[in-house]
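Undergrad: no FASTA, just this:
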């Protein structure tokens, strides 16, 4: 079993897995997708600050998850591909498995809708798409444990016209 895993690791590393690199053209995108079973492609623009945030997290994840190829492509240099994959929002991650685009991470909506999401949050989202081998619990997103993302529901007292609650109210059960 370990020999099989070792040979997979060697194949992945020879295909450029373990690092996050920019590819120069649409043609290179198709070559990468053919050579690797799992690919995360970051469509970015130089003018987008959020793309730099995503770059930081993807660099960490590429080293951790060598089973997946992590690449980035300038959306302005790939108009055909962006149209074909219906990429309208930057940044977008296209999650490609076995040559087919399975899922997208569009903007930061799935990542807690904030610029300061954690690498673990992105790792969880990629795990949900089965594009990486996620070791955590997919039913327990990391951002729900953070107070600013968690929603707490509290029962509010009913307001009355005078702003007071009377003992004689019959609406309370």
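TA: Looks like it came in fine. A quick note: this is a predicted structure, and the numbers were derived from the prediction, not measured. Residues are numbered from 1 along each chain as shown.

Undergrad: alpha carbons only for contacts and neighbour counts from here, please
TA: OK.

Undergrad: output the contacting helices and strands for the helix or strand hosting residue 41.
TA: Using DSSP states H and E, residue 41 maps to strand 38-44. Here strand 38-44 touches strand 69-74, strand 92-97, going by 3 or more C-alpha pairs under 8 Å, 6 or more residues apart in numbering; DSSP states H and E.

Undergrad: let's bring in a second one:
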């Protein structure tokens, strides 16, 4: 397999990934001209015909980010609300001037908080991205005044029907104690049981 085939088989890739696979700037330009790839944004390319996948693209650009809140709800199909921006968690001190240009709303956290509830999901294009678990996501949005009550209730109903288990209940209480000691999520769960 040639380097050009291996990188194109990934579907979505960065300029750096192409260079590491042995492609040159000239190879990328030729692939663009021949219609083999398309430029998604600065430094990110996709195999021609691949569906647009904002989550896969953003994960490539910001590998230290974790999809959170409304973006996580969308990835889990726990909301019908179209996100106005991309919610991502980053380590405290992380700074990148391009976050605004990619419509990313960053949440910076201490490492012990940042790493709680991490998991991965597969996006519509088949890419794997890092996201908070449904349990952590529900807790993150529950008492957030910037998230509409109807969105929170819809997420809770989806969580109850698709993700709730005795293990997730234990996880929820663990996360609540570590992250949001004053959250009202446990009262909402009691009402729905």
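TA: Yes, it's here. From a predicted model like this one, the values you see are computed outputs, not experimental measurements.

Undergrad: just give the TM-score of the two.
TA: TM-score of the superposed chains, computed with TM-score structural alignment, normalised by the length of structure 1, equals 0.27; 86 aligned residues with a C-alpha RMSD of 5.7 Å.

Undergrad: can you list the helices and strands packed on strand 38-44 of structure 1 in CSV and add distance to residue 120 of structure 1 and mean neighbour count?
TA: Shown next, in CSV, are these (distance: least, C-alpha to C-alpha, whole Å; neighbours: other C-alpha atoms under 10 Å):
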stretch, distance to residue 120 of structure 1, mean neighbour count
strand 69-74, 16, 23
strand 92-97, 16, 22
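
Undergrad: element containing residue 119 of structure 2?
TA: Using DSSP H and E, residue 119 of structure 2 sits within strand 118-122.

Undergrad: pull out the buried positions in that strand.
TA: Neighbour counts using 16 or more other C-alpha atoms under 10 Å place 118, 121 of strand 118-122 of structure 2 among the buried residues.

Undergrad: what angle do the longest helix seen in structure 1 and strand 92-97 make?
TA: Scanning structure 1 for the longest helix, with DSSP state H as the assignment, gives helix 49-64. Interaxial angle of helix 49-64 of structure 1 relative to strand 92-97 (axes from the mean of the first three to the mean of the last three C-alpha atoms, to 10 degrees): 30 degrees.

Undergrad: got the angle between helix 49-64 of structure 1 and strand 38-44?
TA: Helix 49-64 of structure 1 and strand 38-44 are oriented at 160 degrees to each other (the same axes, to 10 degrees).

Undergrad: coming back round to it: could you dump the helices and strands packed on strand 38-44 of structure 1 to JSON lines with distance to residue 34 of structure 1?
TA: What follows is these, written out as JSON lines (distance: least, C-alpha to C-alpha, whole Å):
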{"stretch": "strand 69-74", "distance to residue 34 of structure 1": "11"}
{"stretch": "strand 92-97", "distance to residue 34 of structure 1": "10"}
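
Undergrad: can you name every helix or strand that the strand holding residue 119 of structure 2 contacts?
TA: Judged by 3+ C-alpha pairs under 8 Å, 6+ apart, strand 118-122 of structure 2 is in contact with strand 128-132.

Undergrad: helices or strands next to the strand it packs on in the packing?
TA: Packing partners of strand 128-132 of structure 2 (3+ C-alpha pairs under 8 Å, 6+ apart): helix 54-61, strand 66-67, strand 118-122.

Undergrad: ok, then the element right after whichever strand or helix holds residue 7 of structure 1?
TA: Assessed by DSSP H and E, residue 7 of structure 1 sits inside helix 2-14. From helix 2-14 of structure 1 onward toward the C-terminus, using DSSP H and E, the following helix or strand is strand 20-22.

Undergrad: how about that next one: buried residues?
TA: For strand 20-22 of structure 1, by 16+ other C-alpha under 10 Å, it's 20, 21, 22.

Undergrad: will you turn the residues you listed into JSON lines that also has distance to residue 39 of structure 1?
TA: Formatted as JSON lines, these follow (distance: C-alpha to C-alpha, whole Å):
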{"residue": "20", "distance to residue 39 of structure 1": "11"}
{"residue": "21", "distance to residue 39 of structure 1": "12"}
{"residue": "22", "distance to residue 39 of structure 1": "13"}
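
Undergrad: ok, so of these, who is nearest residue 54 of structure 1?
TA: residue 20 (11.3 Å; C-alpha to C-alpha).

Undergrad: follow-up on the earlier one: in the helix holding residue 7 of structure 1, what's buried?
TA: In helix 2-14 of structure 1, counting by 16+ other C-alpha under 10 Å, buried: 9, 12.

Undergrad: packing partners for that helix?
TA: Helix 2-14 of structure 1 packs on no helix or strand, going by 3+ C-alpha pairs under 8 Å, 6+ apart.

Undergrad: which residue packs closest to residue 7 of structure 2, ignoring adjacent ones?
TA: Counting by C-alpha to C-alpha, 6 or more residues apart in numbering, residue 18 is the residue found nearest to residue 7 of structure 2 once chain neighbours are left out, at 6.3 Å.

Undergrad: the one you found should be in a helix, yeah?
TA: Yes. Counting by DSSP: H, G, I helix; E, B strand; the rest coil, one finds residue 18 of structure 2 located in a helix.

Undergrad: what's the burial count for residue 27 of structure 1?
TA: 11 (other C-alpha atoms under 10 Å).

Undergrad: with that, I have no additional questions.
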